[in-house]
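1. Sequence unavailable; structure follows:
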């Protein structure tokens, strides 16, 4: 299945203290780590400020910049809907194994007849920022009024969406919010 990866990278890193996406994990920035396992043939859209990357990417921002994860997901869906002929998969920029999760979500979507697959962590909690969508679900996200999701939870975008839950390994859902979590992720 053809896919476009939307990397959510516009957060403020308040709990981390510095730009967490620039933090090094085994010598590689957290953002580079998050996109490392995204297949090369998938175009990448980064929702966040422009920064150098090891692969080509289109950059866009949520409206207004810093409006939160739901707004970032909508901004990415708008770009993806214009550029994609298959599906969109979202990858949180602070999840080092996000690219692996993205591949699993797209595979599950390709093997199903639903328009959405959402990642689920080891505790059974949906991870709305790890989402693969196509068809009507992608159109719905792309057509969401940006003003309606400013400061909203990304979970609110799943309401009314018939999404297949896809269980993901703990390492694929662990996001980095504090410097201590870098050490924790390295031990998984």
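-> In hand now; what should we look at? In this text the structure is predicted, and so the values were computed from the model without any measurement. Numbering: from 1, shown residues only.
2. alpha carbons only for contacts and neighbour counts from here, please
-> Fine.
3. next one: the helix ranked longest in the chain to chain centre, how far?
-> Determined from DSSP state H, the single longest helix within the chain is helix 69-83. Put simply, helix 69-83 sits 10 Å off its chain's centre (Cα atoms, centre = their mean, to the nearest Å).
4. okay, now the one to match up with it:
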């Protein structure tokens, strides 16, 4: 389905993605920033995980190994800045009416945040769109704002035709795009803002201190398990929501009621059984329930034996 220009975009409508992965990373001593790891996965792969639902993903920058196939593009001239990079990304294979534009250094970006941007772009006019106080026209894009309220135009969803139109006008007015600041583009667009729903999705890694902060945050006590599970699922290509409490309770019961090594072995067998049953959340839940009941019976029998002795 092709939307009419300015029409509301259903949240489930196909979208493409452009990931900007160039730049000199001067504050990182020229290191290959997108390839730097956070929690064992390169920054660029963490961003690619977040936009995995895109029909086409274009990465603008030097070619490098990625966790999934992408279309590669380079800005002209190389190092010319985000506007030439964005223009190159749009030319390289973006065909959807909506495009998500992302920097390659956002370690906490998630599919949920990308979906929130798309959903907000599809929402009815709110009357708060930039340059349109009456809300008479649909927005050209939705940008994430960080906890301090600053726009993050490289964490945003845009209408593709709006970007192409304004980029062409800027190129004509300035005789090219090299060196032009991104704000010249966003200033001409009707934008809606989305406050960072997690307070972390807009965090980017520009310095070594930023990278150290990201690595520490991802291991914080309250979030480390969720981050680990999300990272493992991405690494293994698993798209499955599992009730972690059920599995943790099962592991605890197996460890206490049987023997400590029984915990990891039991959870492995539950996963294997669920896969053999066709996979899916229900299969995992059913296998975990049966194993938990078995562990409970095992523990009761052991307790009864100790009482008799």
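-> Noted; the coordinates are in hand. This is a predicted model, so every value here is computed, not measured.
5. so what number do they get for TM-score?
-> Overlay of the two chains. TM-score (TM-score structural alignment, normalised by the length of the first structure): 0.88; 186 aligned residues with a Cα RMSD of 2.1 Å.
6. picking that back up, who are the neighbours of the longest helix of the first structure, in terms of helices and strands?
-> In terms of contacts (3 or more Cα pairs under 8 Å, 6 or more residues apart in numbering; DSSP states H and E), helix 69-83 of the first structure is packed against strand 3-8, strand 44-47, strand 87-92, helix 135-142.
7. Now do the strands in the second structure.
-> Using DSSP state E, the strands of the second structure run over 16-20, 37-38, 41-42, 57-60, 71-73, 98-103, 141-145, 151-159, 191-195.
8. right, and the ones you listed - which one's nearest residue 206 of the second structure?
-> strand 98-103 (11.0 Å; Cα to Cα).
9. and the angle from the longest helix of the first structure to strand 87-92?
-> Inter-element angle recorded for helix 69-83 of the first structure and strand 87-92: 150 degrees (by axes from the mean of the first three to the mean of the last three Cα atoms, to 10 degrees).
10. what does helix 69-83 of the first structure contact?
-> The contact list for helix 69-83 of the first structure, computed with Cα atoms under 8 Å, 6 or more residues apart in numbering, reads 4, 6-8, 10-11, 45-47, 60-63, 88, 90, 129, 138-139, 141-144, 146, 149-157.
11. The residue nearest to residue 2 of the first structure when sequence neighbours are not counted and residue 6 of the first structure, how far apart?
-> Of all residues not flanking residue 2 of the first structure in the chain, residue 86 sits nearest, at 4.8 Å (Cα to Cα, 6 or more residues apart in numbering). Applying Cα to Cα, to the nearest Å, the value for residue 86 of the first structure to residue 6 of the first structure is 13 Å.
12. quick one, which of those two is more surrounded?
-> The neighbour comparison of residue 86 of the first structure against residue 6 (other Cα atoms under 10 Å) goes to residue 6, with 35 against 17.
13. what sits against the aligned residue in the second structure for the more buried one?
-> In the second structure, the residue equivalent to residue 6 of the first structure is residue 18, according to TM-score structural alignment. Contacts for residue 18 of the second structure (Cα under 8 Å, 6+ apart) come out as 57-60, 86, 89-90, 99-102.
14. so what's residue 176 of the second structure up against?
-> Here residue 176 of the second structure is in contact with residue 170 (Cα under 8 Å, 6+ apart).
15. Now with 10 Å, please.
-> Applying Cα atoms under 10 Å, 6 or more residues apart in numbering to residue 176 of the second structure gives the contacts 76, 83-84, 167-170.
16. can you put those in a markdown table and add neighbour count?
-> Formatted as a markdown table, these follow (neighbours: other Cα atoms under 10 Å):
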| residue | neighbour count |
| --- | --- |
| 76 | 16 |
| 83 | 24 |
| 84 | 25 |
| 167 | 21 |
| 168 | 13 |
| 169 | 14 |
| 170 | 17 |
